[in-house]
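K.L.:
I would like the atomic coordinates for the input below:
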Amino acid sequence: MDLNWNDQLAQSAWWLLRAFFITAVALAVSAALLARFTGWGRKFWRLAWPYLTPRRSWRPLLTVALLLFLAMFAVRMTVLFSYWYNGFYSALQALDQTAFWHFLAIFGVLATVHVLRTLVDSYAGQAFDIHWRVWLNERLTHDWLDGRAYYRGHFLDQPVDNPDQRIEQDIGLFVAGTRTLAIGALSAVVSLVEFTAILWGLSGALAVAGLEIPRAMVFMVYVYVVIATVFAFRIGRPLIRLSFLSERLTANFRYALVRLRENAENVAFYQGEGVERATLRERFLAYVANLWARVYRGLKFDGFNLAVSQVAVVFPFLLQAPRFFSGAIKLGDMMQTAQAFGQVQDALSFFRTSYDTFAQYRATLDRLSGFLDANEAARALPAVTAEDHGELALDGLSVQRPDGRPMVIGLDLRLLPGQALLIKGPSGSGKTTLLRALAGLWPCAQGRLRRPLGARALFLSQRPYLPLGELRGAVAYPGLAGPQDDARLADALERVNLGHLAPRLGEAADWSRVLSIGEQQRLAFARVLYNRPAIVFLDEATSATDEGLEHALYRRLRADLPEAMLVSVGHRGTLDAFHSHRLELDGTGRWSMGPMEETPRREAA
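P.N.:
All right, here's what the predicted structure looks like:
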């Protein structure tokens, strides 16, 4: 057996090269076939190939090659340990002290190499996960923001649920799952081939019902594991659906918690704790019900796998015991047989024992692929495409509700620099929806639109958006600002009666919770003064201020930006003095338009 050990050691380098290239080719062919002929394979390739393609960079593929080589190295080390066990136990049986110490020295070398290989593999694997996750996070975030899919996705027939979870959590699960399952599956296949050969050499004939089966050990382990795998798949199949539901229900419960936190003041004013408690309880109980279903199914699945694994411990000893006691094999052969049988059994059982992991991975793959599909569908929704122009011009603009009912029909409008338009009408007549159409957000609109684009246009909503971070970033949004811009920012704050905030420009906070709604609306006006756009759309942007402050804010806007065009939505008559034109909507498609001081010049149906 020592000769066999030496042969195995001498052949290690050639074996590693051969196994690496064969496995690499098998991996490439398998991936191509899966991508061509299976739905989930195409989903995987859609997410993975843009990162792995050498057209972008060779580093990911080189890292995959390194991980594959280390996996093959691990299999080879297991083979060498198998032969070491044989020699070591044979030395014990022969009471050969010299051989005993010889094999202990060999074990020290093998153990050292094994530890180093494990550390390198751990670092390379985690580094690969981190780099891929960074890239995939950037890609999916960009895809979500591109074409305003994050907003337009709400208009889909089946909007994607919990996009935040798909970006934050599912990407990590996908990356880690891809590496561990792919390398694990390949290692299992190579281990199966190697230890089947070892088991073949150690196995003898077995008589069953008068029929002699040659190499019975090999056939028995295959039959044993195949039958166990079939039953395990039948038991574990529902785990795929349960895993998918678990992620969705977890995200739904977390979203309800976040929404309650963000609207805490409104809930407190309404004293709506009872309703919120019921909502949270309903969503949590749905998650718990699915959790119990996973527990019961997991107990069946894990219990079956544990029973199969425990029987597999004594199975090779039962088959080899007659040959051992008859002297046909030595103790080392007996122990190597058990170890080889265990490796073959583990390799064959990889897909059975990993079924739960595959189920979670499949659910993650479906969620990420569905996320990309939803973003693509959101971008494909129709919208009025604006042409870049120094004026605001609408030709035949029509806006409908999602159910097809008209809100505005055939609107023609022209606004020159320095002019201002006030949009009025009863609640629900489509004033805010018209602004959405002008911004290119509303999918149910047609017509020709020309206006300033990009940073030359700024929209102010009734409840301003304040990003997380420093106050200077909130004032400059969507522009950028640094400490060198503090003087301009402080001046803008002073002009809207928020001068007391100037010393806090470098302070980071959730400013939407620090400032009142009225202060937030004034800050939005400071944002206009800082960015100095060519056109400003204001959707009841002064609703939380009194008439005197509203008058001061609009007067400041007209004084500091005399050439800017204003498009305001409002109900108060005090706004009339700051606008040159007015547009009235009735919500049925009809509209009237004219100079502010004159009778409306036109009405269209």
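K.L.:
contacts, neighbours, all on C-alpha from now
P.N.:
Will do.
K.L.:
mind listing the helices for the stretch 201-350 of the chain?
P.N.:
216-236, 238-262, 264-270, 273-325, 331-348, 350-353 (DSSP state H, counting those that start in this stretch).
K.L.:
Now residue 434: closest residue in space that isn't a chain neighbour?
P.N.:
residue 399 (7.0 Å; C-alpha to C-alpha, 6 or more residues apart in numbering).
K.L.:
Confirm for me that the one you found is in contact with residue 409.
P.N.:
Yes. Counting by C-alpha atoms under 8 Å, residue 409 is a contact partner of residue 399 at 6.5 Å.
K.L.:
With neighbour numbers in mind, choose between these two.
P.N.:
Neighbour totals were compared for residue 399 and residue 409, and residue 399 leads with 27 against 21 (other C-alpha atoms under 10 Å).
K.L.:
Could you count how many residues lie near the closest residue to residue 226 other than its chain neighbours?
P.N.:
Nearest non-adjacent residue to residue 226, counting by C-alpha to C-alpha, 6+ apart: residue 348, 7.7 Å away. For residue 348, the neighbour count with other C-alpha under 10 Å is 23.
K.L.:
my guess is residue 348 meets residue 224, correct?
P.N.:
No. At 9.8 Å, residue 348 does not count as touching residue 224 under the criterion of C-alpha under 8 Å.
K.L.:
Wait, a helix at the residue nearest to residue 434?
P.N.:
No. Counting by DSSP: H, G, I helix; E, B strand; the rest coil, residue 399 is not part of a helix but strand.
K.L.:
roughly how far apart are it and residue 447?
P.N.:
Distance, residue 399 to residue 447, using C-alpha to C-alpha, to the nearest Å: 9 Å.
K.L.:
One more: residue 539?
P.N.:
22 Å.
K.L.:
repeat for residue 159
P.N.:
Applying C-alpha to C-alpha to residue 159 and residue 447 gives a distance of 26 Å.
K.L.:
picking up where we left off before, okay if I get the helices of the stretch 201-350 of the chain as CSV plus distance to residue 376?
P.N.:
Formatted as CSV, these follow (distance: least, C-alpha to C-alpha, whole Å):
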stretch, distance to residue 376
helix 216-236, 33
helix 238-262, 21
helix 264-270, 34
helix 273-325, 29
helix 331-348, 40
helix 350-353, 34
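K.L.:
one more, for comparison:
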Amino acid sequence: MGSSDFFIQFMRLAGAYWHSEDKATIRKLTLALIALTIVQMFIAVIITEWSAALFDALEQRSMSGFFRQIGLLILIFAASMAATGLHLTVKRRLQIGWRAWLTDHVTNRWMNKGRHYQITHLQTAGHDNPDSRIAEDIRIATEDGIALFHSLFYSLLILISFIEILWTLSGVVTLDLGFIEMPIYGHLVWVALIYAAGASALGWLIGQPLSQTTNIRQTMEANYRFSLVKARESSLAIALIHGETHEKKHFQKLFQDIIDAYHQQTHAWAHILLFTSGYSVLSTAVPVLVSAPRYIWGTITLGALMQSAQSFQHVASALSWPVDNMALVAQWRASVERVLSLIQALDDLEDEIVRPDPHRIVLVKTDKPTLRFDNLCISRLDGIVCASHITDEIKAGERVLITGNIFTGSKLLKAIAGLWPWGEGRIELPDDEYMFFMPPRPYLPTGTLREAICYPSSCDDFSPAVLTETLELVGLAELIEQLDQIDDWEKVLPREQQQRLGVVRVLLQKPKWILSETAFDSLDPEGEAEMMRLICQMLPDAAMLTISNEPKAEMFHQRRIVL
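P.N.:
Down below sits the predicted model:
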């Protein structure tokens, strides 16, 4: 991404926050930050003037002047503390506010209508490790972004203020070339500009590789974290097939990628540090050395010398902002680009879904209490057809078994849910009728077992007596004592108990439509038949669409569709 394109996209990203619903408060905080920054600049100017007066008093051996400067120092000290404290508070409020807004904005788009699932099927880059982009990259993009732009604004104020001071202090220096005498006005300003501009240009050139290596390292770190999380989530499956050796090799390979990226970043960073360390040493000595001859010749006082040196340092420091912040800018830009890439991927997904395309499944809500497939064709992402010419109608209360290819059946349920648009044809859904999907493994969020069972509803929607009775019905009476215990239930409970909890959930919700995808495959045939019988008895009016190749499942369904 070019610098101009990056800047335009970033300004759009930032501008949305400053034009959000809470824009009045946000703009007040921004104006307060600007005002406090200006106050800090004035304090910096006053300190140089105070320094000049102090050294003049020392040079004149004036005790009254010395004590006067001590009194002024106390006032400057109090003003600086107040301005710095207020500035920090306002800046951090803006930082956390922008981060909260952007996190909420991106999360709402990602966790909406199955987009978090659909985006994984995009062939383009920019959507890997969305958890890292939301949690870490948004933090860096917002917090470091405000810090960088504040420091840049402060540097510009310092530059404008101290160039004027330095120009006045420089006076006129006559350069004797032998055959002509040339007066030079503001020579300290020109020296500072040439010195800082040359250093900035050289430093920027040296630091160019850091942005790329920083982006690579952040990607490698995110891949490593994602792999660890995935292994933790699949720990039982790994343990059962003794896959630890393979996982360790995989972790080692991913971490080796981190090491390689780390070394690349270190190599790029070393060049910057070598330059900036030498530059910082010179910045301390150069202003004094440049102004010292005028003091030795007696044309300026000691106070003017020190004020000139401090003003020179301020100007050089302001002009050196690109060099001093190169590493932080590289990290910030890499994070902003990762956030923008995720947003762009979500935009691309949204455009693909809403774009009229004959090779997309159309979902239509109707006032009929039926689920209808009209010449439905289900395809893979590469266009290969999995099933075609599906035309059928499932009436309210009807129980239909889907057999054959369970993977195609899975795509059919995803198409009904609006998660699989790839294919052709039309699906008519009953309007305003809740469809309950039972996946092979129900999602059990971390928290109390009661909350996990009632998810996505609130625990207050179901009485404790009903919940206890339902657990006993599905054969999970042993879990009643653990209802208020907090744990990671997807790791604690065996798959069989999790699938039985899926039955508890459907019995509590009492939906009119139940769509089940091999929801009892970990149970033995008798256990599966027991769960199917229980659902049919407790919810006799509910329509069921069940994917299963278990022979005993047929007795609980009125007909079947073979894929």
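K.L.:
Show the contacting residues for the residue nearest to residue 434 of the first structure.
P.N.:
406-409, 433-434, 437, 444-446 (C-alpha atoms under 8 Å, 6 or more residues apart in numbering).
K.L.:
Can you lay out those as CSV showing distance to residue 124 of the first structure and secondary structure?
P.N.:
Formatted as CSV, these follow (distance: C-alpha to C-alpha, whole Å; DSSP: H, G, I helix; E, B strand; the rest coil):
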residue, distance to residue 124 of the first structure, secondary structure
406, 59, strand
407, 59, strand
408, 60, strand
409, 61, strand
433, 52, helix
434, 54, helix
437, 50, helix
444, 50, coil
445, 52, strand
446, 53, strand
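K.L.:
Show me what residue 315 of the first structure aligns to in the second structure.
P.N.:
When the second structure is aligned by TM-score structural alignment, the residue opposite residue 315 of the first structure is residue 286.
K.L.:
burial measure for that match, as a count.
P.N.:
Residue 286 of the second structure, neighbours per other C-alpha under 10 Å, totals 17.
K.L.:
Who are the contact partners of the residue mapped onto the residue nearest to residue 226 of the first structure from the second structure?
P.N.:
Matched to the second structure by TM-score structural alignment, residue 348 of the first structure sits across from residue 319. Neighbouring residues of residue 319 of the second structure by C-alpha under 8 Å, 6+ apart: 155, 159, 193, 196-197, 200.
K.L.:
which of the residues you listed map to contacts in the first structure?
P.N.:
Counting by both residues aligned by TM-score structural alignment, their matches' C-alpha atoms under 8 Å, the members of the contacts of residue 319 of the second structure that carry over to the first structure are 155, 159, 193, 196-197.
K.L.:
I'd like the residues you listed laid out as JSON lines, including distance to residue 100 of the second structure and neighbour count.
P.N.:
What follows is these, written out as JSON lines (distance: C-alpha to C-alpha, whole Å; neighbours: other C-alpha atoms under 10 Å):
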{"residue": "155", "distance to residue 100 of the second structure": "28", "neighbour count": "22"}
{"residue": "159", "distance to residue 100 of the second structure": "33", "neighbour count": "21"}
{"residue": "193", "distance to residue 100 of the second structure": "40", "neighbour count": "18"}
{"residue": "196", "distance to residue 100 of the second structure": "38", "neighbour count": "23"}
{"residue": "197", "distance to residue 100 of the second structure": "38", "neighbour count": "16"}
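K.L.:
export the residues you listed to a markdown table and tack on distance to residue 303 of the second structure?
P.N.:
Shown next, in a markdown table, are those (distance: C-alpha to C-alpha, whole Å):
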| residue | distance to residue 303 of the second structure |
| --- | --- |
| 155 | 24 |
| 159 | 21 |
| 193 | 23 |
| 196 | 24 |
| 197 | 27 |
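K.L.:
From those, pick the one nearest residue 435 of the second structure.
P.N.:
residue 155 (59.1 Å; C-alpha to C-alpha).
K.L.:
Show me what residue 274 of the second structure aligns to in the first structure.
P.N.:
Looks like residue 274 of the second structure aligns to residue 303 there (TM-score structural alignment).
K.L.:
Find the nearest non-adjacent residue to the residue most central in space within the second structure, please.
P.N.:
The centre of the second structure sits closest to residue 134, judged by C-alpha atoms, centre = their mean, with a distance of 2.2 Å. Nearest residue to residue 134 of the second structure in three dimensions, chain neighbours excluded: residue 103, at 6.3 Å (C-alpha to C-alpha, 6+ apart).
K.L.:
Surely that neighbour is in contact with residue 137?
P.N.:
No. Between residue 103 of the second structure and residue 137 there is no contact under C-alpha under 8 Å: 10.0 Å.
K.L.:
So between the two, which is more surrounded?
P.N.:
residue 137 (23 against 18).
K.L.:
And that one, what's its match in the first structure?
P.N.:
With TM-score structural alignment as the criterion, residue 137 of the second structure matches residue 170.
K.L.:
Now residue 38 of the second structure: which helix or strand?
P.N.:
Using DSSP states H and E, residue 38 of the second structure falls within helix 23-59.
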